[in-house]
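Colleague: Please work out how this folds:
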Amino acid sequence: MIDKKTMNEDSVEEYDGIAEDIFGPIYPIIVGQITDKCNITTGICLDIGCCGGHLGVAMAQATNLQVILMDRLENALKIADARIIQKGLQKRMYTLLGDVHQIPLPSNSIRLVISRGSVPFWQDRPRAFQEIYRVLAPGGAAYIGGGFGSIEQKERIAQLMKEKDPSWGKDKKYAAKERRKGLEEEMHKAGIGIYEAINNESGNWMCFRKPIIN
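Modeller: The predicted model follows:
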């Protein structure tokens, strides 16, 4: 199985296959949760650490957002480009090679930033959160974290993943608790004091907005 700390160009295809075959049903559910919370369905959306683009594609299909799929791995973007074409979304989606620590986009240009599962890859999380905040447009929102959409989906995925790797899921509850604590500390280090931590049995997310200054 792929270790998040060691995923590289060579392991992207395996990771994308798991995302497609096992995790596939969760993305529309998570998109619904994001749109309900953030209430942003038009403008530009940035999906950070997109890998094969599953979350961003689901967002484009459910809204009128223009979606940028960003990843630091070129092989991930090749898969994402193919998925965009397969879904017929070329007019509203494109890929971007970039790193969350130095996002290659102008300040105040993105209405919605999303990311599922990429945080464990970030080397400097306060810097990453600062960059996300920088590119957000006033009134824009970010929804960052990880989860399965629902308890039912979490249980289904756990069963399938344990069939692939019996050690999958061990100590995840403790790890999730520690990860939540760490993320909140890193948000404060980034200077983002106003946010909502969304924590439940199916996932853990951070949601924050850039205020509109009159």
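Colleague: contacts and neighbour counts: CA atoms only from here.
Modeller: OK.
Colleague: What helices and strands are in contact with the longest helix along the chain?
Modeller: The residue-count maximum for a helix in the chain (DSSP state H) belongs to helix 172-189. Secondary-structure packing of helix 172-189 (3 or more CA pairs under 8 Å, 6 or more residues apart in numbering; DSSP states H and E): helix 125-135.
Colleague: Outside of the helix it packs on itself, list whatever touches it.
Modeller: 100-103, 105-110, 113, 119, 122, 142, 186-192, 210 (CA atoms under 8 Å, 6 or more residues apart in numbering).
Colleague: picking up where we left off before, which of the residues in the helix or strand just after the longest helix of the chain are classified as buried?
Modeller: Downstream of helix 172-189, the next assigned helix or strand under DSSP states H and E is strand 196-200. Buried residues in strand 196-200, counting neighbours by 16 or more other CA atoms under 10 Å, are found at 197, 199.
Colleague: Check stretch 22-38 too.
Modeller: For stretch 22-38, burial by neighbour count (16+ other CA under 10 Å) applies to 22-23, 25-28, 30-32, 34-35, 38.
Colleague: tally of neighbours for the residue nearest to residue 38 when sequence neighbours are not counted?
Modeller: Spatially, and ignoring its direct neighbours in sequence, residue 38 is nearest to residue 141 (6.4 Å; CA to CA, 6 or more residues apart in numbering). If you count neighbours by other CA atoms under 10 Å, residue 141 ends up with 26.
Colleague: same deal with the one 4 residues further on?
Modeller: Around residue 145 there are 22 other residues, counting by other CA under 10 Å.
Colleague: Hmm, it is touching residue 122, no?
Modeller: No: contact status for residue 145 versus residue 122: not in contact, 11.8 Å apart, counting by CA atoms under 8 Å.
Colleague: Now name the helix or strand holding the most centrally placed residue in the chain.
Modeller: The centroid of the chain falls nearest to residue 115 when counting by CA atoms, centre = their mean (1.5 Å). If you go by DSSP H and E, residue 115 is part of strand 110-116.
Colleague: show me where this protein has helices.
Modeller: 12-21, 26-38, 54-62, 74-86, 125-135, 151-164, 172-189.
Colleague: Would you format these as TSV with distance to residue 94 included?
Modeller: TSV is the format used below for these (distance: least, CA to CA, whole Å):
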stretch	distance to residue 94
helix 12-21	18
helix 26-38	18
helix 54-62	10
helix 74-86	7
helix 125-135	17
helix 151-164	29
helix 172-189	29
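Colleague: Please give the structure of this sequence too, so both can be compared:
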Amino acid sequence: MHRPSVFYSILEPIYPFLVQQFADDYGLNRGIAVDIGTGPGFLGTELAKITNMTVCFVDLNEEALQSAKERFMVSETDNEALFVRADVKALPFEDGFADFVMSRGSIWFWEEPEKGLSEVYRILKPGGVAVIGGGLGRYVPDSMRRRIVAANRDRLIRSGETRPCFKDFSRMIEDALLEKAGVDSFRMISEGEEGDSGKWVEIHKNGDGKRGGLS
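Modeller: Predicted coordinates:
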């Protein structure tokens, strides 16, 4: 899940905006948050800056986790933090562990997304929420959005890399959640009308902890 540093340097300005959006949308302040596929730890660190949540940074790549730990340490936040090397399809947390789970940009690299999504659902507390996908969020200023999109496009052209395709995201998620993971309490979120605009899935666990019922 660890990506080249140039990728994160382009995206770095968006993380405070995206985390503030999450905090506002889901009323985040206390409890346990899990940042899956954390990479250098931008999301988790920014969340710690504006909430009192315990943040669990999770990545399969040891180098990425070390980078996340270093970033968190220099942020001088006082939140409790855990750094866990794990695969999303076998998370080492008990059932009902987390109040909030977030993951940006990693699901396209999961080998078995249905198992990962099932694990995300399993570790959510009743009443908890997870938001997983990719995009820049609603709070990013238009000028910043245009600059980042252009810079990332140029980077991909120079490197020959391909960007995650958002066009089939809804189909992939619905197949993984409904047919394989057995999670049906979710909704799709799109950042725009274009096929390659940001896409997210918001997963809710019912208050009784049972599966079922579209939120």
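Colleague: returning to what we had before: the residue nearest to the centre of the first structure -> the second structure?
Modeller: Matched by TM-score structural alignment, residue 115 of the first structure corresponds to residue 103 in the second structure.
Colleague: Next one: that match from residue 33 of the second structure, what distance?
Modeller: Note on residue 103 of the second structure: its distance to residue 33 of the second structure, by CA to CA, to the nearest Å, is 11 Å.
Colleague: next one: residue 206 of the second structure
Modeller: The value you get for residue 206 of the second structure to residue 33 of the second structure, if CA to CA is used, is 18 Å.
Colleague: Next: residue 59 of the second structure.
Modeller: 14 Å.
Colleague: Equivalent analysis for residue 163 of the second structure, please.
Modeller: 27 Å.
Colleague: Give me the more crowded residue out of those two.
Modeller: Each of residue 163 of the second structure and residue 33 has its neighbours counted (other CA under 10 Å); residue 33 has more, 27 against 11.
Colleague: contacting residues for the more buried one?
Modeller: Per CA under 8 Å, 6+ apart, neighbours of residue 33 of the second structure: 53-56, 98-102.
Colleague: Now do the same for it: its match in the first structure.
Modeller: In the first structure, residue 33 of the second structure lands on residue 45 (TM-score structural alignment).
Colleague: Same question for residue 57 of the second structure.
Modeller: Taking TM-score structural alignment, the alignment pairs residue 57 of the second structure with residue 69 from the first structure.
Colleague: Next one: the residue nearest to that match when sequence neighbours are not counted from residue 119 of the first structure, what distance?
Modeller: Once flanking residues are discounted, residue 69 of the first structure sits nearest to residue 95: 4.6 Å by CA to CA, 6+ apart. In this view, residue 95 of the first structure and residue 119 of the first structure are 19 Å apart by CA to CA.
Colleague: Of all the helices of the first structure, which one comes closest to residue 205 of the first structure?
Modeller: helix 172-189 (8.4 Å; CA to CA).
Colleague: what comes up buried for the closest one?
Modeller: For helix 172-189 of the first structure, by 16+ other CA under 10 Å, it's 176, 179-180, 183-184, 186-187.
Colleague: Contacts only, for the aligned residue in the first structure for residue 125 of the second structure.
Modeller: Using TM-score structural alignment, the equivalent of residue 125 of the second structure in the first structure is residue 137. Contacts for residue 137 of the first structure were tallied using CA under 8 Å, 6+ apart; they are 107-111, 210.
Colleague: Quick one, which of these are buried?
Modeller: 108-111, 210.
Colleague: ok, which pair from these is furthest apart?
Modeller: 109 and 210 (11.6 Å).
Colleague: between those two, what contacts are shared?
Modeller: In contact with both residue 109 of the first structure and residue 210: 136-137, using CA under 8 Å, 6+ apart.
Colleague: give the contact list for the residue mapped onto residue 104 of the first structure from the second structure.
Modeller: Under the alignment (TM-score structural alignment), residue 104 of the first structure pairs with residue 92 in the second structure. The neighbours of residue 92 of the second structure, taking CA under 8 Å, 6+ apart as the test, are residue 86.
Colleague: go on, residue 100 of the first structure?
Modeller: Here residue 100 of the first structure is in contact with 48-49, 122, 128, 131-132 (CA under 8 Å, 6+ apart).
Colleague: out of these, who's nearest residue 158 of the first structure?
Modeller: Checking these one by one against residue 158 of the first structure (CA to CA), the nearest turns out to be residue 49, at 22.4 Å.
Colleague: Identify the residue nearest residue 108 of the second structure in space, chain neighbours excluded?
Modeller: That would be residue 164: by CA to CA, 6+ apart, it lies 6.7 Å from residue 108 of the second structure.
Colleague: Same check on residue 158 of the first structure?
Modeller: Using CA to CA, 6+ apart, the closest residue to residue 158 of the first structure is residue 169 (7.1 Å).
Colleague: Tell me how many other residues crowd that neighbour.
Modeller: 13.
Colleague: how about residue 147 of the second structure, what's its partner in the first structure?
Modeller: The alignment partner of residue 147 of the second structure in the first structure, by TM-score structural alignment, is residue 156.
Colleague: List the residues that contact its match.
Modeller: Under the criterion of CA under 8 Å, 6+ apart, residue 156 of the first structure has no neighbours.
Colleague: Ok, residue 149 of the first structure next?
Modeller: Residue 149 of the first structure touches 26-27, 29-30, 33, 202-203, counting by CA under 8 Å, 6+ apart.
Colleague: do residue 208 of the second structure as well
Modeller: So residue 208 of the second structure contacts 126-127 (CA under 8 Å, 6+ apart).
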